[in-house]
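>>> quick one: sequence plus predicted model below, questions after.
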Amino acid sequence: MADYPKDDGIELSQLNVSNEGGAVAYVRGSSPNNKGETLNPRSLPDPLSRQVWIVPTDAHTAPIPLGDGYQPRFSPDDERLVWTNGQSVMSAHLTWANGKLRKVGTPTTLFTFTGSLSTPRFSPDGTRLAYQRGSAVEVYDLTTGSTWAVPHTGASDAAPSWSPDGHSLALRRTVSGQPWAIWLADLATQQTRQIWQADTGVGSTFYGLDQNTTFEAQPGDQLLWSANGQIAFAWERDGWRHLYTVPATGGSARLLTPGEGEVESAALTLDRTRLVYSTNIGDTGRRHLASVAFAGGAPTAVTGGRTSQWAPTPLADGTLAYVNASWSQPPSVTVRDARGATTTASLPQIPASFPGDKLLEPKLVDFPATDGQRAYGQLFVPKHPTGCSVIFPHGGPRRAMLPGFHYYDTYSVLYEMNQYLASHGCVVLSVDYRGGIMHGYNFRTAPGTGGTSASEYRDILGGVDFLRARSDVNPDEMSIYGLSWGGYIASLGLARNSDIFKVGFDIAGVHGAAVTEIDGLTSPLMLVQGDDDRNVDFQHGMDLAQALQTHHPGGEFVQRAYANEMHEIYLTYQDLLDTYNSGAQFLLDHLPQSDRPKN
């Protein structure tokens, strides 16, 4: 298939597999910034624009470029591929023979639009295309070339989802000041009606499934239709994100997934009678798969154990594909047949030299914050502790770490960083602080997070107390590091408590709070960011650097900027390696342990 051996930093994303599996469409190149520039970390003289490509899966055919654009989608019969390019929806005809892609037609403009277009969805018969444009849902008829906009006066519509017969669209509707609701649009009569609305209070604001956990794919549906006219959706009615169903004819919602814990993502079986979902119900710190019928009844566990599973993908004949990862093995695709027997797919290949036997299994822990609230985390205890310790707050903040490799690439890198620091004798506490996910509504929406209040910092200080109580931790040899929101917490921690944190490593953090309290930031700090960061303005790093140079001209401060790199600094392997190797060594070099293992 597609092979790009050079470390050129050109991103691949938005993979979309044809319905019969004969081809993969994808996007090569990043989205443009506000100046129209795509990411170009190698400073190539002729940088690539964001382009849609297609490649057959039958072996050695070279990828075929289709032109600028993004969000490619195959029609149900695989005879058409559509994608968005600027203010146009493009289309290319696909010719097949014996299940193999033989010809790709010349791309043409299907229709043009104003504003922004997202979540394109073909009708089951492939004759219509539903999508969200701005705050409206529209349907384009490929046969007549006409467009129908679902009436939405005073409302905001999103997430269109086709009924199995293609006669109706379910969509989410939000009206200011009212709880969110599910509406149905009849394509024949062009009439709409509300079939369900959330209660006031908890759950009145939509909190959807994470149907694009890797951030690199195209998001799946939020409203999932059964074969007999039930619609499944996520709702926080009881303070946890659970799956519910409601009849398309209207009625009360029925809970499908009870228990303390949340559903993170979900998929339909091919016969549309069951849902397979990823959840932490019953194992708070991990993800496992379970299945439940639209008709209700007790959910059935599909996976379990001390590893985590995600991205359930039902296949034919009761077969299920999913991703499995542990503390010692990176993510790999597993296929489970209808009898429960599992096999590991041939790709991706984990090299035989991968040092899984050198990694340690983190312990799931919880501990009180300084205000008594419960915080969570993963504890890395070295085989031979040397007294140093590290506090790691994840980014987000609407995220959570796992006691192993993660579904988000950057979080797997950060997990590896924690393993590396532990291999050098440091006890590492990865803190899942308030504001994060999978611990319920009250935890996720805790008051006072962010800004200068930073109530989540109480969880960090609770982690400090937790570590200080350990006999293998020297309280005078503690450090802190993090990425993004974690970088914000790291710099804030140094500003408020350089007496606790002797050194810090801040990757692409937000620094308003740290600048406000800059007089307290006396510990050594390494600051790293890409200068084409689309998540955190590069000015944040410059502001902190200027404040440090003004208030602490004799302090130890290292700043590194990566040209044309993004927020996570991972577009080239070399940038990724330099970032974490230099950051880890900066931390270790400032934690004075004479017996620490050397590289």
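Arrived safely, thanks for sending. Numbers count the residues shown, from 1 in each chain.

>>> for the rest of this, base every contact and every neighbour count on C-alpha atoms.
Noted.

>>> residue contacts, Pro107?
Neighbour list for Pro107: Leu66, Gly67, Met90, Ser91, Ala92, His93 [criterion: Cα atoms under 8 Å, 6 or more residues apart in numbering].

>>> just send these back as CSV, with neighbour count and distance to Leu544 too.
Below are the contacts of Pro107 laid out as CSV (neighbours: other Cα atoms under 10 Å; distance: Cα to Cα, whole Å):
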residue, neighbour count, distance to Leu544
Leu66, 21, 44
Gly67, 16, 41
Met90, 23, 45
Ser91, 22, 48
Ala92, 19, 49
His93, 16, 53
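
>>> what is the most widely separated pair among those residues?
Gly67 and His93 (14.0 Å; Cα to Cα).

>>> what's the neighbour count on Ala97?
Each residue near Ala97 was counted by other Cα atoms under 10 Å, and the total is 8.

>>> relative to Asp78, how far out is it?
From Ala97 across to Asp78, the span is 12 Å (Cα to Cα, to the nearest Å).

>>> what does His394 give?
His394 is 41 Å from Asp78, by Cα to Cα.

>>> the more surrounded of these two?
More crowded of His394 and Asp78, by other Cα under 10 Å: His394, with 26 against 21.

>>> coming back round to it: show me which of the contacts of Pro107 is closest to Gly440.
Nearest to Gly440, judged by Cα to Cα, of those is Met90 at 41.5 Å.

>>> so the closest one sits in a helix?
No. Applying DSSP: H, G, I helix; E, B strand; the rest coil, one finds Met90 to be strand, outside a helix.

>>> let's bring in a second one:
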Amino acid sequence: MTADPRAAHTLLSSARIPWDVVADGGRIAFALPSGDGSVIHVLDTAGGAARPVPGSGHVLPRWIPGTGRLLAVAGTLGRIEELDPATGEILWSLPVGGAVEDLIVAAGGEILARVADPGSDRDGMHLGLRVADTAEPRVDVPGERLRRLVRARAGAGGATAVPLGPRTVWEADWTGGDHALAVVSADPSPGGYYRPSLVLADLGGGPVFHLLSTPWQLARPRLSPDGSRAVVLEGLSIVSGRILHLDLSSGETTRWEGVDDVTDLGWLDDGTLWFTGWSGTGVQGGVLAADGTVLHRWTARGALGGRDGQPSLAPCGDGLTVTVWEDPGSPPEVAVGPLATGGFTARTSFNAHLAGLADGVVREDLAWTSPDGRTIEGLLLRPEGDGPFPLVVLVHGGPTWLWAQSFAPAESNQMALPLALAGAAVLLPNPRGSSGRGQEHARAVIGGFGEDDLADVLAGADLLIGRAGADPDRQAIGGLSYGGYLTAWAVTRTGRFRAAVVMSGVGDWIGFRAASAIGGGYDAVYHRDADPATPQGREFLAARSPLHHAAKVTTPTLILHGEQDRITTVGEAERLYRAFAAAGVTTSLVTYPREGHELVEPGHCADARDRTIGWLTRHGVLTSGGTT
């Protein structure tokens, strides 16, 4: 279609990616971006095209089971509404006084909503912004700005808060009975999510039963239909994890070892569950028995869309499931396939205009050995031909995230594919700390961040140079979030890169702990409780902070940051820029108003693209303005 990297990036930015896909039998609903909001669409598994529900601005579509009635959420500070799927008429509306982050709808129209108080911080998966708050001045008090459970009934007037004491609720599940299963923490900030507990809450105000705590993170709590058992995922940063099974009558907890890197699951009936997750750079799914036995498991070279960008499925009857599917040759679309065997057929064509966008780009799966003998995997996007090509290394965030077999890798402002079209060999490494290789691989970064994982990344770059496809004199590195940190850290360790681009990165781990919305949680996990209140802790953190090693940097470094980012605050970028500038480093800081942890406004995304290509061209990595 086009070999122009800027035009390709513009096309990628125009993609309309369905999200929050839900099903009730053969009825499917999902949200689709449209302008500044989204439009709910409905689709039948039996056939036919997706039909927009007239109107706009709704998210979180949910079916009332077995009725064909559709609920959704409108407004920044949410209103739960029932929509007529054919006309879009709002049949009733219920304000709940906060941002609705999840809706659980049981038979008969009973609703349990998870609602974030105005002014609450969102995590990095949700752009690291704050929930809207019109109050002036802003007043923060410890233990306030919670995420609460609110109970309501479809069509009835009024909602009732579930009394949970001073706990914030990160996720919950409910089958319509008197109790809900919830992942909670005492700390209401996103940092509290790193110190979770699983509880069973009496919705009528009775006792809250503590079920388990763990040094890791918990997600996707799921009650069995009869309410006697529960499952929950346990993992690092809960990008993916292993399954814990709880017998609620005996209190016994069992860790199922049959599958790892699970991102979502649910009960099909009291005897079976479905699951999905990462597998290497691809995905997996299948069916489990209620004792953890794997009944069916499939893997696929592609990616599944879902909540927080993690793989998810929505079983829709007759052994089928619906999801958002993409692979290196197919842009993301709503797709249907067999739950037990995988293999998805697209049912929408919202992104047909992207067909052929990657023509001329070769994709390769890579594996290499790090200096300590660990096998590391990754992906390579490069032009056709033999090179030599300039080499651009893009490091993903997390660190417990991954580069997957998607149509166009999205992190770092969707620059992977455009840079390959600009003539570069683009290395997407999954060093230790990444998901897709099991919990041992993910946890191998703990206490060794910035050392072992950087060695993994550099070994991947050496592999490409050794294969004579990459030009050793034209190397660059970039990344977002933790990838931004590792980029800034890399240029303090080596002068091999001619240019670097730091997006939403961390410059100072001591300041991060105090200022970040996840500080005190995230860092306690990854830094092995290095406490900045002690001399030893400060020394450990400073020794791994780029800010304190600016004098060693010779690589021209571009710093890009969202002004409203609460995960890696803009102060991180400002201090890093000042330290690099004072040390004589060629550097530039670009701050984007209204943006959080990732850029979303089209003008800002385009500006960051042009600055990235321009920076790499000016410093001799790319040639002729981004073409070779």
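Received, thanks. Owing to the predicted nature of the structure, the values given are computational and were not obtained by experimental measurement.

>>> where's Asp508 of the second structure relative to Gly603 of the second structure, distance?
Relative to Gly603 of the second structure, Asp508 of the second structure is positioned 29 Å away (Cα to Cα).

>>> with neighbour numbers in mind, choose between the two.
Using other Cα under 10 Å, the more surrounded residue of Asp508 of the second structure and Gly603 is Asp508, with 22 against 10.

>>> and the more buried one, how far from His549 of the second structure?
10 Å.

>>> cool, Asp269 of the second structure as well?
Here the criterion is Cα to Cα. By it, Asp269 of the second structure lies 56 Å from His549 of the second structure.

>>> ditto for Arg374 of the second structure
According to Cα to Cα, Arg374 of the second structure and His549 of the second structure sit 28 Å apart.

>>> which one's more surrounded, these two?
Comparing Arg374 of the second structure with His549 by neighbour count (other Cα under 10 Å), the higher total belongs to His549, at 20 against 14.

>>> mind checking how far the aligned residue in the first structure for the more buried one is from Ala547 of the first structure?
By TM-score structural alignment, His549 of the second structure lines up with Glu517 in the first structure. Distance check for Glu517 of the first structure against Ala547 of the first structure: by Cα to Cα, it reads 10 Å.

>>> near Ala23 of the first structure, how many other residues are there?
22.

>>> where does the counterpart of His353 of the second structure in the first structure sit, in terms of helix or strand?
Aligned by TM-score structural alignment, His353 of the second structure pairs with Pro351 of the first structure. Per DSSP states H and E, Pro351 of the first structure falls between elements, in no helix or strand.

>>> cool, Ala579 of the second structure as well?
Secondary structure assignment for Ala579 of the second structure, by DSSP H and E: helix 570-582.

>>> mean deviation, that helix versus the first structure?
After superposition onto the first structure, helix 570-582 of the second structure sits on average 3.4 Å from its aligned residues (mean Cα distance after the TM-score superposition for the first structure).

>>> what helices and strands are in contact with the longest strand seen in the second structure?
The longest strand of the second structure (DSSP state E) is strand 470-480. Other helices and strands packing on strand 470-480 of the second structure, by 3 or more Cα pairs under 8 Å, 6 or more residues apart in numbering; DSSP states H and E, are strand 389-395, helix 411-414, helix 452-466, helix 482-493, strand 499-503.

>>> mean shift between that strand and the first structure?
Superposing on the first structure and averaging over aligned pairs (mean Cα distance after the TM-score superposition for the first structure), strand 470-480 of the second structure comes out at 2.5 Å.

>>> mind listing what's buried in that strand?
Buried positions in strand 470-480 of the second structure, judged by neighbour count with 16 or more other Cα atoms under 10 Å: Ala470, Asp471, Pro472, Arg474, Gln475, Ala476, Ile477, Gly478, Gly479, Leu480.

>>> that strand vs strand 389-395, what angle?
Following axes from the mean of the first three to the mean of the last three Cα atoms, to 10 degrees, one obtains 30 degrees for the angle between strand 470-480 of the second structure and strand 389-395.

>>> rewinding a little: for the match of His549 of the second structure, give me its contacts.
For Glu517 of the first structure, the contact set (Cα under 8 Å, 6+ apart) comprises Leu492, Ala495, Arg496.

>>> ok, those in the second structure, which still hold?
Contacts from these that recur in the second structure, judged by both residues aligned by TM-score structural alignment, their matches' Cα atoms under 8 Å, are Ala495.

>>> who wins for most neighbours among the contacts of Glu517 of the first structure?
That'd be Leu492 among the contacts of Glu517 of the first structure, by other Cα under 10 Å, with 28 neighbours.

>>> show me where the first structure has its helices.
Secondary structure of the first structure (DSSP state H): helices at 409-423, 441-444, 457-468, 485-496, 512-516, 539-551, 573-589.

>>> which one of the ones you listed lies nearest to Gln71 of the first structure?
Gln71 of the first structure sits nearest to helix 409-423 of all these, at 20.4 Å, using Cα to Cα.

>>> what does the closest one contact?
With Cα under 8 Å, 6+ apart, helix 409-423 of the first structure has contacts from 214, 359-360, 380-382, 401, 404-406, 427-428, 568, 570, 580, 584, 588, 597.
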